[in-house]
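J.: Make a model of this:
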Amino acid sequence: MMSNLFSIFDPSTNIFFLSLNWISTIIGMMFIPYSFWFLPNRYYFMWSFISSKLHNEFKMLMGPNSFNGSTFIFISLFFFVLFNNFLGLFPYIFTSTSHLNLSLTLSLTLWLSFMIYGWINNTQHMFIHMIPQGTPSILMPFMVIIETISNIIRPGTLAVRLTANMIAGHLLLTLLGNSGMNLPNYLLFILILAQILLLILEFAVAIIQSYVITILSTLYSNEVN
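T.: As a prediction, this is how the structure comes out:
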């Protein structure tokens, strides 16, 4: 009997107090195409096609002032989150992106990097960004406070958005799956059909959430240039 429903998301599998659940985070490296020692195949061409599309979109969002090669950071982030979201849909594989330890580490690291770079190299631009254009003088102190708070909570909102979306679908699949043992046969068929539809929805959520966190990180980096 499960004492806590959310305990299914805890990395509790271990050997000699060494957590094995986080090994699933590096399983995604197995899906990287070995283009340097294998002949190019359809999988490699698909990987290159997606990477080039993401590069063009991130380059457009970051503007002409971005550094060459800076889009590869966000392309790597997209594939990393995408593979971890997908791997969590397989049985007995821990979904690392459903844990704040991973999602908050990613978002906080990126946000701190943007802030440190922006305040050191573009200090005046960062101060100007605190007050939107056309703000009345009497509202300027309040706008500075509001913009500062909204800027500080950005890494938290990025992490919670990814974690909550991944937990919600997995939790619903678990609840429906545990209720199948007490259902008659005709309702069991409906339950299996609902589980398949939810699994398809989770595949879409895995793609959308990896794209959302990457796009938002790109937009945040554009604000410091």
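J.: hey, let's count contacts and neighbours off CA atoms from now on
T.: Will do.
J.: just how off-centre is the longest helix along the chain within its chain?
T.: The longest helix of the chain (DSSP state H) is helix 185-222. Relative to its parent chain, helix 185-222 has a centroid offset of 12 Å by Cα atoms, centre = their mean, to the nearest Å.
J.: elements contacting it?
T.: With contacts defined as 3 or more Cα pairs under 8 Å, 6 or more residues apart in numbering; DSSP states H and E, the packing partners of helix 185-222 are helix 42-62, helix 71-87, helix 100-121, helix 154-178.
J.: Check these for me and report the most buried one.
T.: helix 71-87 (a mean of 19; mean count of other Cα atoms under 10 Å).
J.: Would you do the same for the sequence below? I want to compare the two.
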Amino acid sequence: MMMNLFSIFDPSTSMSISLNWLSMFYIFLFLPNLYWLVPSRFQYSWIKTFKHLSSEFYMLLNNKINVINCLIFISLFSLILLNNFVGMFSYIFTASSHLGFSMPLSLLLWLIFMIFGWAINMNHMFTHLVPQGTPTILMPFMVLIETISNIIRPLTLAVRLSANMIAGHLLLTLIASTGSELPMITLFVMLLSQNLLVVLELSVSIIQAYVFTVLSTLYSTETN
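T.: Below you'll find the predicted structure:
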């Protein structure tokens, strides 16, 4: 019997070792497809996705020199998307629903952006603290507000990803927990609603990976 709804997110196994975190490495199971002589439909879909993402990231980065940055953000999108997606299958641990996964990832990116920005483009970073056209009397308050919003960026990135992944799984668990006590007609309605929620959750897993990556890209453009 499940005593706590959040126990479905507990990273523990029967061997008292948190082997569930190994689900983050499922991405490597997809790598051998890249070396096939004849591309599969799965590989073709990934190539089309990467081409679309690269064109959009080039537009956001606004600099053709940022080829390496574009590859980094595409890899980040792939990592988050596959971790969100595999969590939709039964008995597979969803690593992206934990702050232990999303917080170090967002904090590492934020630290890289801040160190690079303040070390290389210090004057540019100072100008971002005061938006253009701000009245002189409001400048100290704008510096304080911009500084606070800059500091909490890794927290908002991490919480946005984890909260959205937790919410869908909890809703599916809540609906399924009452299935054994429902009559046949109500059970059919519940199964139909769960199927719709699964489709919604699949779209959320894609959208959240995209939002996390795009926001990271926008944060990086402020430092160069």
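J.: TM between them?
T.: Superposed pair, TM-score by TM-score structural alignment, normalised by the length of the second structure: 0.96. Supporting alignment: 224 aligned residues with a Cα RMSD of 1.3 Å.
J.: about what we covered before: after superposing, tell me the mean distance of the longest helix of the first structure to the second structure.
T.: Here the mean offset of helix 185-222 of the first structure against the second structure after fitting is 0.5 Å, by mean Cα distance after the TM-score superposition for the first structure.
J.: Next, the angle helix 100-121 makes with that helix.
T.: Here helix 185-222 of the first structure runs at an angle of 20 degrees relative to helix 100-121 (axes from the mean of the first three to the mean of the last three Cα atoms, to 10 degrees).
J.: elements contacting the helix or strand encompassing T148 of the first structure?
T.: Per DSSP states H and E: T148 of the first structure is located in helix 140-152. Judged by 3+ Cα pairs under 8 Å, 6+ apart, helix 140-152 of the first structure is in contact with no other helix or strand.
J.: That one relative to helix 185-222, how many degrees between them?
T.: Using the same axes, to 10 degrees: helix 140-152 of the first structure against helix 185-222 is 120 degrees.
J.: still on that earlier bit, using CSV, lay out the helices and strands packed on helix 185-222 of the first structure together with distance to L18 of the first structure.
T.: Output for these, formatted as CSV (distance: least, Cα to Cα, whole Å):
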stretch, distance to L18 of the first structure
helix 42-62, 34
helix 71-87, 20
helix 100-121, 16
helix 154-178, 23
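J.: Check the burial of S14 of the second structure by counting its neighbours.
T.: For S14 of the second structure, the neighbour count with other Cα atoms under 10 Å is 7.
J.: So it versus N20 of the second structure, what's the distance?
T.: According to Cα to Cα, to the nearest Å, S14 of the second structure stands 11 Å off from N20 of the second structure.
J.: which non-adjacent residue is nearest L5 of the second structure?
T.: The shortest distance from L5 of the second structure to any non-neighbouring residue, by Cα to Cα, 6 or more residues apart in numbering, is to L170 (7.0 Å).
J.: And that neighbour, how far from L34 of the second structure?
T.: For L170 of the second structure, the distance to L34 of the second structure equals 35 Å [Cα to Cα].
J.: And for S149 of the second structure?
T.: To L34 of the second structure, S149 of the second structure is 40 Å away according to Cα to Cα.
J.: So what's the residue count around the closest residue to L76 of the second structure other than its chain neighbours?
T.: Closest residue to L76 of the second structure apart from its sequence neighbours, by Cα to Cα, 6+ apart: T213 at 6.7 Å. Residue neighbour count, defined by other Cα under 10 Å, stands at 23 for T213 of the second structure.
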